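Asker: how would this look folded up:
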Amino acid sequence: MKLLITGGTGLIGTELIGRLRDKYAITLLSRDPEQAMESFGTGVKALKSLDDVSDLSDFHGVINLQGEGIADKRWSASQKARLQQSRWDITRSLTQRMQACEQPPKVFISGSAIGYYGAQGDEVMTEDKTVDVPDDFAHLLCADWERLALDAQSATRVCVVRTGVVLASEGSALQKMLPPYLLGLGGPLGNGKQYFSWIHLQDIARLIEFLLEHDECQGIYNGTAPQPLPQEEFSAKIAKVLRKSHFMRVPAWVLKLLLGEMSQMLLTGQRVEPARLQQAGFEFEFSCAEAALRDCLLPASSSEQNG
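Answerer: As a prediction, this is how the structure comes out:
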């Protein structure tokens, strides 16, 4: 069976393709197809754009992971537009192509993020929670992204994954957090009471594979581990795993000065739980933050796989 994957050279896409390439014939979209095919080797085909795909009817499933990194740059007006266009345009195009197919793909899995929930304090956010945060950019970005994907339900089975902060040994947000800890200057952000909802890279790839292969699954799914933590507790676990001190606190005003509007994502957070995934029978390899951090930060010596 054939799969089409957008965003396949990103952190999640690379892990996912590694899991799926022995079971599916994979075509991915990449701005540099030759480099992508060289990276993945034989068995993975790369095209430059959706315009190079003649007919989506050839594919069993479509997995849409494309989108510029939300924390890569300060949120200027032009950067906000790039964040929107990098998500909305490809999702709209995929949906329209599937709606026009005589025999559309059997499943469409599309990305979103827990930023959809906005600032909700310590209230537990499961997939059935309705939120209204009209002044929150991340919420508006994700809400329209999801709407464009869910429009494809008229043609096929659709799953939307609201991903939390992905933890990995390389290339994830975790690496950007480490320098202060490595200097012995680690500590909470702001008051540290805001919740931090995370997921191990292996588990986000595994759950996408799970949704791909379970025909009864459709709709919204939270792509987060079942044990979100207050940020100060998560921060303390990083320090513990690295055997470093944990006493510095980054004041909220410093983050606001450095990051502007984007700082709200770090200072408010969301307490997200994957209720629908667990109800569907998905089992996490890494449900405990300390086990996940040990695997990412001490991979050679880590033997703990769950907690």
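Asker: C-alpha from now on. contacts and neighbour counts both.
Answerer: Fine.
Asker: Surely residue 46 is within a helix?
Answerer: No - with DSSP: H, G, I helix; E, B strand; the rest coil as the criterion, residue 46 is strand rather than part of a helix.
Asker: That one: what's it in contact with?
Answerer: 27-30, 33-34, 36-37 (Cα atoms under 8 Å, 6 or more residues apart in numbering).
Asker: again, only using 6 Å
Answerer: Taking Cα atoms under 6 Å, 6 or more residues apart in numbering, we find residue 46 in contact with 27-29, 33.
Asker: Out of those, which sit inside strands?
Answerer: Counting by DSSP state E, the contacts of residue 46 place 27-29 in strands.
Asker: ok, residue 126 to residue 248 distance?
Answerer: Applying Cα to Cα, to the nearest Å, the value for residue 126 to residue 248 is 32 Å.
Asker: More neighbours: which of those two?
Answerer: Using other Cα atoms under 10 Å as the criterion, residue 126 and residue 248 rank with residue 126 on top: 17 against 14.
Asker: Just give the nearest non-adjacent residue to that one, would you?
Answerer: Of all residues not flanking residue 126 in the chain, residue 273 sits nearest, at 5.5 Å (Cα to Cα, 6 or more residues apart in numbering).
Asker: wait, that neighbour sits on residue 228?
Answerer: No - with contact defined as Cα atoms under 6 Å, residue 273 does not reach residue 228; the gap is 7.3 Å.
Asker: And the strands in this structure, which stretches?
Answerer: Under DSSP E, the chain gives strands at 2-6, 25-29, 44-47, 61-64, 107-113, 124-125, 157-163, 165-167, 195-196, 198-200, 219-223, 229-230, 271-272.
Asker: Could you tell me the angle between the first one and strand 25-29?
Answerer: Using axes from the mean of the first three to the mean of the last three Cα atoms, to 10 degrees, the inter-axis angle of strand 2-6 relative to strand 25-29 is 20 degrees.
Asker: The structure of the following sequence is requested for comparison with the preceding one:
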Amino acid sequence: MERSRIAVAGASGLIGSALVRSLAADGHEVVRLVRRTPRGPDEVRWDPARQHVDASGLAGCDVVVNLAGAGVGDRRWTPEYKRLIRDSRVLGTAALAEAVVSLPRPPRVFLNGSAIGFYGETGDRVVDEGAPPGDGFLPGLCVEWEEAAAPVEEAGVRTVFLRTGLVVARGGGAWGRLFPLFRAGLGGRLGDGRQYWSYIALHDEVAAIRHLMDGEELAGPFNLTAPQPLTNREITAAMGRELHRPTAFAVPAPVLRAALGELAGDVLGSQRVVPKRLLESGFRFAFPGIDEAIRAAE
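Answerer: Below is the predicted model:
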């Protein structure tokens, strides 16, 4: 892709910060959306809760990437925090969509965050982008999140939904919590360990986003997960192998439910999601296997 002006919401998060570094390293002009007073021309003020974006700061952007949202696993799911999780995504996306369609020259592509939580509990069943949404809080959230970008699609801007799985990285997300536990010898399976986890190395997550950014014919939902989901038991064994630590500990399901509340359903749930459309588009993973994904995160 030629040097472009690219706006990123959620630029300080795990994925956003890695994406910004990658884009800047290749000479792209990156504009970060911030909630405070901008400190320079590379920042744009926005307030997703109030659905406000300084649209003038998006002028001239070829690409807008929305990765903003409160962390799903950061706190126990109280009614108040569930509202924050929803509003930070749905209201933020709606605000960005309104700003994008108001521009005299809209960007050529809008990439909006989403998650494999869209599919809900899938058990042993393999699902791709053609599967319908599941039931529950996360599937409902993902549906609203994607629907909030409808004005951009209707305006004729190519729109991509990034249905991301569990990102293997040290700096945040679920794996950011797993690494210290396993290094301390406290790692182990969660529940019975039979639930499928659909993961992706952070390097591949960023590469996939950039691949979708560049592909002029690529639109709609794409699963950003490694080609072969594994069970929690298999991933636990891999963490032990790669970090050279025992994995004898196991956290029983009742303990997880007591500690995490409703969030435990997401931890214990099974999602066997595959990136069918991403592979069909020609994307090639650098770290498709769990062992190499863990090593890449080291």
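Asker: Would you pull the TM-score for this pair?
Answerer: Superposed pair, TM-score by TM-score structural alignment, normalised by the length of the second structure: 0.91. Supporting alignment: 288 aligned residues with a Cα RMSD of 1.7 Å.
Asker: and residue 286 of the first structure, which of the strands of the first structure is closest to it?
Answerer: Relative to residue 286 of the first structure, the nearest member of the strands of the first structure by Cα to Cα is strand 198-200, separated by 6.5 Å.
Asker: separation between the residue nearest to residue 126 of the first structure and residue 157 of the first structure?
Answerer: In this view, residue 273 of the first structure and residue 157 of the first structure are 23 Å apart by Cα to Cα.
Asker: tell me the contacts of residue 271 of the first structure?
Answerer: Listed by Cα under 6 Å, 6+ apart, the contact set of residue 271 of the first structure reads 122, 124-125, 195.
Asker: in the second structure, which of the residues you listed remain in contact?
Answerer: Contacts conserved in the second structure for these, using both residues aligned by TM-score structural alignment, their matches' Cα atoms under 6 Å: 124, 195.
Asker: and the contacts of residue 271 of the first structure, which two are the farthest apart?
Answerer: 125 and 195 (10.9 Å).
Asker: quick one: which of those two has more around it?
Answerer: Between residue 125 of the first structure and residue 195, residue 195 has the larger neighbour count (other Cα under 10 Å), namely 26 against 20.
Asker: Skipping adjacent residues, who's closest to that one in space?
Answerer: Setting aside the residues directly before and after it, residue 195 of the first structure is nearest to residue 230 in space (Cα to Cα, 6+ apart), at 4.1 Å.
Asker: residue at max distance from the center of the first structure?
Answerer: Using Cα atoms, centre = their mean, the residue of the first structure lying farthest from its centre is residue 102. It sits 31.0 Å away.
Asker: That one: what's its closest spatial neighbour, skipping adjacent residues?
Answerer: residue 57 (7.4 Å).
Asker: Around the one you found, count how many other residues there are.
Answerer: Neighbour number of residue 57 of the first structure under other Cα under 10 Å is 17.
Asker: Give me the distance between it and residue 105 of the first structure.
Answerer: For residue 57 of the first structure, the distance to residue 105 of the first structure - Cα to Cα - is 6 Å.
Asker: same question, residue 97 of the first structure
Answerer: Separation of residue 97 of the first structure from residue 105 of the first structure (Cα to Cα) stands at 10 Å.
Asker: Give me the more crowded residue out of these two.
Answerer: Legend: neighbour count by other Cα under 10 Å for residue 97 of the first structure and residue 105, higher for residue 105 (22 against 17).
Asker: Show me what that one aligns to in the second structure.
Answerer: Taking TM-score structural alignment, residue 105 of the first structure has residue 107 as its aligned residue in the second structure.
Asker: Could you pull up the residues touching that match?
Answerer: The contact partners of residue 107 of the second structure, taken as Cα under 6 Å, 6+ apart, are 61-63.
Asker: again, but for residue 276 of the second structure
Answerer: residue 128.
Asker: distance of it from residue 225 of the second structure?
Answerer: Residue 276 of the second structure is 10 Å from residue 225 of the second structure, by Cα to Cα.
Asker: Same question for residue 161 of the second structure.
Answerer: 13 Å.
Asker: Between these two, tell me which one has more neighbours.
Answerer: residue 225 (30 against 23).
Asker: excluding its backbone neighbours, what's nearest residue 179 of the second structure?
Answerer: Using Cα to Cα, 6+ apart and skipping the chain neighbours, the partner closest in space to residue 179 of the second structure is residue 170 (6.7 Å).
Asker: my guess is the one you found contacts residue 178, does it?
Answerer: No - when contacts are counted by Cα under 6 Å, residue 170 of the second structure is not listed as touching residue 178 (8.5 Å).
Asker: Show me whatever sits in contact with both of those two.
Answerer: Between them, residue 170 of the second structure and residue 178 share no contacting residue under Cα under 6 Å, 6+ apart.
Asker: show me where the stretch 101-250 of the second structure has helices.
Answerer: Remark: helices assigned in the stretch 101-250 of the second structure by DSSP state H, counting those that start in this stretch are 137-147, 150-154, 173-183, 202-214, 232-243.
Asker: Just want the angle from the longest one to strand 220-224.
Answerer: Using the same axes, to 10 degrees, one finds that helix 202-214 of the second structure and strand 220-224 are set 160 degrees apart in direction.
Asker: Can you point out the buried residues in helix 202-214 of the second structure?
Answerer: Under the neighbour-count criterion of 16 or more other Cα atoms under 10 Å, helix 202-214 of the second structure has 202-213 buried.
Asker: okay, those residues in JSON lines with distance to residue 146 of the second structure next?
Answerer: What follows is the buried residues of helix 202-214 of the second structure, written out as JSON lines (distance: Cα to Cα, whole Å):
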{"residue": "202", "distance to residue 146 of the second structure": "22"}
{"residue": "203", "distance to residue 146 of the second structure": "24"}
{"residue": "204", "distance to residue 146 of the second structure": "22"}
{"residue": "205", "distance to residue 146 of the second structure": "19"}
{"residue": "206", "distance to residue 146 of the second structure": "20"}
{"residue": "207", "distance to residue 146 of the second structure": "21"}
{"residue": "208", "distance to residue 146 of the second structure": "18"}
{"residue": "209", "distance to residue 146 of the second structure": "16"}
{"residue": "210", "distance to residue 146 of the second structure": "19"}
{"residue": "211", "distance to residue 146 of the second structure": "20"}
{"residue": "212", "distance to residue 146 of the second structure": "16"}
{"residue": "213", "distance to residue 146 of the second structure": "17"}
